[in-house]
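Chemist: Whatever this is, show me its structure:
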Amino acid sequence: MWFVWRPEGECLQLCCGLDIGFKPEHVTGLYELLSLVNQRVWFGHFEIYREPGMDDAEPVNDIVFRHTLAFTSLDKPSAVQTAHMINSAADAVDRFFPAFDFYLKGARSPMAALEACLFETVGEA
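Modeler: Model prediction:
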C-alpha cells in the first residue's frame, strides 16, 4: 500500500496492489469481475495495472485498489482522512480479494467468483 501526491490534480492517491499476477487470457473475465466488484465499492475502485510500455503478450502485473482525495492548494490531508483511505482500502481488499483469487483459480464465471465471496454469517456456531 502506498500514497502518491499528484500535484497536477492536487490530490492524494492511495494505491494497494493485490500481488495477484495473471495471464493475458484472464483479462476479459477480470474486466467483467472488476465491473461487478466496483459496483459494490463505495470509496475507490479496483483496476488492472500494467506498467507503461508493456507488451500485450506479457503477463499482466497486478490488480490494484485505488482511492483518491482532491484538495485545494490551501488544504492538507488530515490524519483522519488518510486513516479513512487506509481503512477503506483494507476493507475493500479483504472483502473482494477472494473473488479475484477464486476466479483466477478456476471459477466458472466472474459472477460465480463474486457470489462465492459475498456472504454474511448469521447466528452462532
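
Chemist: C-alpha from now on. contacts and neighbour counts both.
Modeler: Noted.

Chemist: and the top helix by length along the chain, which residues are buried?
Modeler: For the chain, the helix with the greatest residue count under DSSP state H is helix 79-104. Going by neighbour count (16 or more other Cα atoms under 10 Å), the buried part of helix 79-104 is 82, 85-86, 88-89, 92-93, 96, 98-104.

Chemist: So which of those residues is the closest to residue 43?
Modeler: residue 88 (6.6 Å; Cα to Cα).

Chemist: show me what contacts that closest one?
Modeler: 43-44 (Cα atoms under 8 Å, 6 or more residues apart in numbering).

Chemist: Tell me the spacing between it and residue 61.
Modeler: If you measure residue 88 against residue 61 using Cα to Cα, to the nearest Å, the figure is 23 Å.

Chemist: one more to line up against the first:
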Amino acid sequence: MPMMRTAHDDHEREDAAPVDMLASLFEARGWPFEFVSDDEIHGEIQGSWANYQIRCIWRSEDHVLQMLCLPDIRVADDKKPAVWEVMSLINEQVWVGHFDMWSNGGVLLYRHGLMLGDEGLLSLGQAQAAIEAAVDECDRFYPVFQFILWGDKSPADALASALVDAVGEA
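Modeler: Have a look, this model is predicted:
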C-alpha cells in the first residue's frame, strides 16, 4: 500500500533553484536582499560583531552555488603578511569553507561552494545551514582579525586571545 503524503511533507521536501530558495530564506528572516541577476543574490545579515554582506552566485554549468560572506574588513598592505599567516591557522580549524583575501583591495572574505548535484536544487535546510555556517565562522574569527589589524598582535597571539575570549564568554 503506498504511503500518503501530506502538505507538511511536501513543504519539508521542497527544493528550488538556489537563488530563489535563498531569496525565500532572506525574505522569511527579514534580511535585506536584492537580485543582482538571475544567478546572483546579495544580502546583508547582522552578525555578533558586524553586518555581513552575503553574495551567492549560482553556476548552473557546474551545479555549484558559491557563497561569499564579507565581514567588511579591508587589510592594509603592511598587515597582509600577518593576515595571510593567521588565515592559514584559521583555515586549519574550519571544516566547511575557508577564509580568503582578494588581492585587489585587500578585502577579507569567507568563501564556500555547495555542489548541488545534477538537478541543481537547494533545500531550505541546506540554505539555512550554509548561511548560518558562514555567519558563525565570521563571528568566531572576527576578533582574530581585529587583534591583528588594531591590536598589533602576532597571528598566533591573536588566534589564542580570540579563542580564550570565546571560551570565557560561554
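
Chemist: Can you pull the TM-score for these?
Modeler: Remark: TM-score between the superposed chains equals 0.83 [TM-score structural alignment, normalised by the length of the first structure]; 115 aligned residues with a Cα RMSD of 1.7 Å.

Chemist: Quick one: list the elements packing against the next helix-or-strand element following the longest helix of the first structure.
Modeler: Next in sequence after helix 79-104 of the first structure, counting helices and strands by DSSP states H and E, comes helix 110-117. Here helix 110-117 of the first structure touches helix 27-38, helix 79-104, going by 3 or more Cα pairs under 8 Å, 6 or more residues apart in numbering; DSSP states H and E.

Chemist: which residues in the second structure does helix 110-117 of the first structure match up with?
Modeler: Taken onto the second structure by TM-score structural alignment, helix 110-117 of the first structure occupies residues 155-162 there.

Chemist: how close does the matching stretch sit to the first structure?
Modeler: Here the mean offset of stretch 155-162 of the second structure against the first structure after fitting is 0.6 Å, by mean Cα distance after the TM-score superposition for the first structure.

Chemist: what sits up against that stretch?
Modeler: Stretch 155-162 of the second structure is contacted by residues 82-83, 85-86, 90, 141, 143-145, 147-148 when judged by Cα under 8 Å, 6+ apart.

Chemist: Skipping its backbone neighbours, what lies nearest the residue most central in space within the second structure in space?
Modeler: The centre of the second structure sits closest to residue 134, judged by Cα atoms, centre = their mean, with a distance of 2.6 Å. Excluding the flanking residues, the one nearest residue 134 of the second structure by Cα to Cα, 6 or more residues apart in numbering is residue 69, at 6.3 Å.

Chemist: Could you point out the longest strand of the first structure?
Modeler: strand 62-70 (DSSP state E).

Chemist: distance from that one to the second structure after superposition?
Modeler: Overlaying the second structure shows strand 62-70 of the first structure at a mean distance of 0.7 Å from the equivalent residues (mean Cα distance after the TM-score superposition for the first structure).

Chemist: List the buried residues for that strand?
Modeler: For strand 62-70 of the first structure, by 16+ other Cα under 10 Å, it's 62-69.

Chemist: Turn those into CSV, columns for distance to residue 22 of the first structure.
Modeler: Shown next, in CSV, are the buried residues of strand 62-70 of the first structure (distance: Cα to Cα, whole Å):
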residue, distance to residue 22 of the first structure
62, 7
63, 9
64, 13
65, 16
66, 19
67, 22
68, 25
69, 29
